[in-house]
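In: next one to model:
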Amino acid sequence: MSGFEVAEEEERRRKRAPWGVIALVLLTGLALVRNGSGEFDVGPPQPASAAAADRQLPGRVLARAAQPLSFALPDRVRIPAINVDAPTIPVGLDLDGWVGAPPPEDPNLSGWFTGSVSPGEKGTAVVVGHVDNLQGPAVFYGLGSLAKGNRVEVLRKDGKTAVFEIYGVEVFQKDNFPGDRVYASKGTAELRVITCGGGFSKQTGYDGNVVVFASLVEVR
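Out: The predicted structure is shown next:
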């Protein structure tokens, strides 16, 4: 890492968001998929109760925990179980202090929140993306269908691929979002993948967030 990159990383860490006071609210989902009559079809899949994350990192995942990596920008996110292969761009906080999301005009973009660690570092990295836009399903439309044991791969700009195993998928109301639980570090390299979910209305959009909990188990 060059001197400039080191200084940039130190500045980024100083500005890292305090999880206890920042709730994650993605840009509101714009629409569910329309059917031929112009009415809304059933929305995106929601997590099964059996997929709820354990409060403690499961022993089977902890036993396979990989050594955390140093800082590197993420380049792509792949989730084979739901055919996601998406470029990743940095996203920060909007003017209201909420975590932003990639531009909705490009449905296949994911965003790495720059207030979190980079995917693979010790701590909790956060990747966000839209569930849909006016044209139909977006990058994380299928997030709620993921199950424990599925994998999330993050390709990094240092040439390494951080592989995370999912140990929980849940949906939380935006007005009661458990930030401390979602973002808490368990002493390993963690990943959260988040999109909109829950109930939907045309007036207010989605009222919840689907959250995937995953832990680093392999580096390629």
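
In: going forward, measure contacts between C-alpha atoms and count neighbours the same way
Out: Noted.

In: for the protein, which strand is longest?
Out: strand 205-219 (DSSP state E).

In: how much space separates Y141 from T114?
Out: As for Y141, its distance to T114 is 23 Å (criterion: Cα to Cα, to the nearest Å).

In: higher neighbour count, the two?
Out: Counted by other Cα atoms under 10 Å, Y141 and T114 do not tie: Y141 has more neighbours, with 25 against 22.

In: doesn't that one fall inside a strand?
Out: No. Counting by DSSP: H, G, I helix; E, B strand; the rest coil, Y141 is not found in a strand; it is coil.

In: for it, give its distance to V84.
Out: Taken as Cα to Cα, the span from Y141 to V84 is 10 Å.

In: which SS class is P44?
Out: Classified using three-state DSSP, P44 is coil.

In: helices or strands next to the longest strand of the chain in the packing?
Out: strand 161-173, strand 189-201 (3 or more Cα pairs under 8 Å, 6 or more residues apart in numbering; DSSP states H and E).

In: for these, give me a markdown table that also has mean neighbour count and distance to G20.
Out: Output for these, formatted as a markdown table (neighbours: other Cα atoms under 10 Å; distance: least, Cα to Cα, whole Å):
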| stretch | mean neighbour count | distance to G20 |
| --- | --- | --- |
| strand 161-173 | 24 | 16 |
| strand 189-201 | 25 | 16 |
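
In: tell me which of those strands sits nearest to A48.
Out: strand 161-173 (7.8 Å; Cα to Cα).

In: packing partners of the helix or strand following that closest one?
Out: Heading C-terminal from strand 161-173, the first helix or strand you meet, by DSSP states H and E, is helix 179-183. The contact analysis (3+ Cα pairs under 8 Å, 6+ apart) places helix 179-183 against no helix or strand.

In: one more, so I can put them side by side:
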Amino acid sequence: MSGRGKGWGIAVAVCAGLWLVHSGSENVTPPVPSAAEAFAAGPRIHTDAAADPLPPSAPVRLRIPEIRVDAPVARLGLREDGSLQVPPAGDRNLVGWYRDGTAPGAKGTAIVVGHVDNAKGPSVFYSLGALKKGHRIEVTRKDGRTAVFTIDAIEVYEADDFPDEKVYGSRDRAELRVITCGGGFTKKTGYRGNVVAYGHLIGVRQA
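Out: Below you'll find the predicted structure:
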């Protein structure tokens, strides 16, 4: 898992904040999770019990109603240097899933990524940092089932302090990580870290 974590650290280099650089703005930046949404703050609301994991099936669509995300899912692999591929920057409404990892809803840790912006403006996960504990993430799968996750925490990390095992490590239940660029921003370096939403499976809707 450490290699995968290192790979995502390399991938952070693409988090330039293209729209912010293009518009010349440092005053308009994506929402940043508050300390109240971190694990260290403890559960703010009752945590729903975990649902039994599903058999593996590829995701085809992801929805986050609270921030109006409704996007198709593309499959991503690894580059030659071991870093995770990213969705094409030109598509502002596209999510990427690490295809060689866990499928959302199956036992383990599923990894989903998306851009925060591109040269034309905010992209699919621009508002990820505005989510709260208890909000829902819905992933429709190829088998027709929709896996429903509740958010356990939203945290932001600097690139040099990214907790590989915490984010990517395998779990005994069905969990989800949604990752985008975030943290501090400068025109010179772009985004200096990542926002990570942690969730676990709480239910399944049949087709």
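
In: got a TM-score for the pair?
Out: The TM-score (TM-score structural alignment, normalised by the length of structure 2) is 0.88; 199 aligned residues with a Cα RMSD of 2.2 Å.

In: nearest residue to I82 of structure 1 other than its sequence neighbours?
Out: G142 (6.1 Å; Cα to Cα, 6 or more residues apart in numbering).

In: to which residue of structure 2 is the one you found aligned?
Out: Alignment note (TM-score structural alignment): G142 of structure 1 maps to S127 of structure 2.

In: and if you look at G29 of structure 1?
Out: Looks like G29 of structure 1 aligns to A16 there (TM-score structural alignment).

In: what's the offset of the lengthiest helix in structure 2 from the middle of its chain?
Out: Selection of the longest helix in structure 2 by residue count, based on DSSP state H, yields helix 2-11. Centroid displacement of helix 2-11 of structure 2 relative to its chain, using Cα atoms, centre = their mean, to the nearest Å, is 15 Å.

In: can you check what angle separates that helix from strand 146-158?
Out: 70 degrees (axes from the mean of the first three to the mean of the last three Cα atoms, to 10 degrees).

In: name the nearest residue to V196 of structure 2, ignoring sequence neighbours.
Out: Sequence neighbours aside, I179 is the residue nearest to V196 of structure 2 in space, at 4.6 Å (criterion: Cα to Cα, 6+ apart).

In: contacts only, for the counterpart of the one you found in structure 1.
Out: Taking TM-score structural alignment, the alignment pairs I179 of structure 2 with I194 from structure 1. With contacts defined as Cα atoms under 8 Å, 6 or more residues apart in numbering, the neighbours of I194 of structure 1 are 126-129, 209-212.

In: possible to save those residues as TSV with neighbour count and distance to T88 of structure 1?
Out: Formatted as TSV, the contacts of I194 of structure 1 follow (neighbours: other Cα atoms under 10 Å; distance: Cα to Cα, whole Å):
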residue	neighbour count	distance to T88 of structure 1
V126	24	11
V127	28	8
V128	28	9
G129	28	9
N209	23	19
V210	24	19
V211	27	18
V212	29	17
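
In: for the residues you listed, which one is nearest A53 of structure 1?
Out: Closest to A53 of structure 1, out of all of the contacts of I194 of structure 1 and judged by Cα to Cα, is V212, at 8.5 Å.

In: and that closest one, what's its match in structure 2?
Out: In structure 2, V212 of structure 1 lands on A197 (TM-score structural alignment).

In: residues in contact with that match?
Out: 128, 151-155, 176-179.

In: elements contacting the longest helix of structure 2?
Out: Partner elements for helix 2-11 of structure 2 (3+ Cα pairs under 8 Å, 6+ apart): helix 164-168.

In: so which of the helices and strands packed on strand 205-219 of structure 1 comes closest to A101 of structure 1?
Out: Using Cα to Cα, these put strand 189-201 closest to A101 of structure 1, at 9.1 Å.

In: and the closest one, how far from structure 2 on average?
Out: Average distance, strand 189-201 of structure 1 versus aligned residues of structure 2 after superposition (mean Cα distance after the TM-score superposition for structure 1): 0.6 Å.

In: could I get the helices and strands packed on strand 205-219 of structure 1 as a markdown table with distance to R76 of structure 1?
Out: Shown next, in a markdown table, are these (distance: least, Cα to Cα, whole Å):
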| stretch | distance to R76 of structure 1 |
| --- | --- |
| strand 161-173 | 9 |
| strand 189-201 | 13 |
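
In: nearest to R220 of structure 1, out of the ones you listed?
Out: Short answer: strand 161-173, nearest of those by Cα to Cα, at 5.0 Å.

In: the closest one vs structure 2, average offset?
Out: Mean deviation for strand 161-173 of structure 1: 0.4 Å (mean Cα distance after the TM-score superposition for structure 1).
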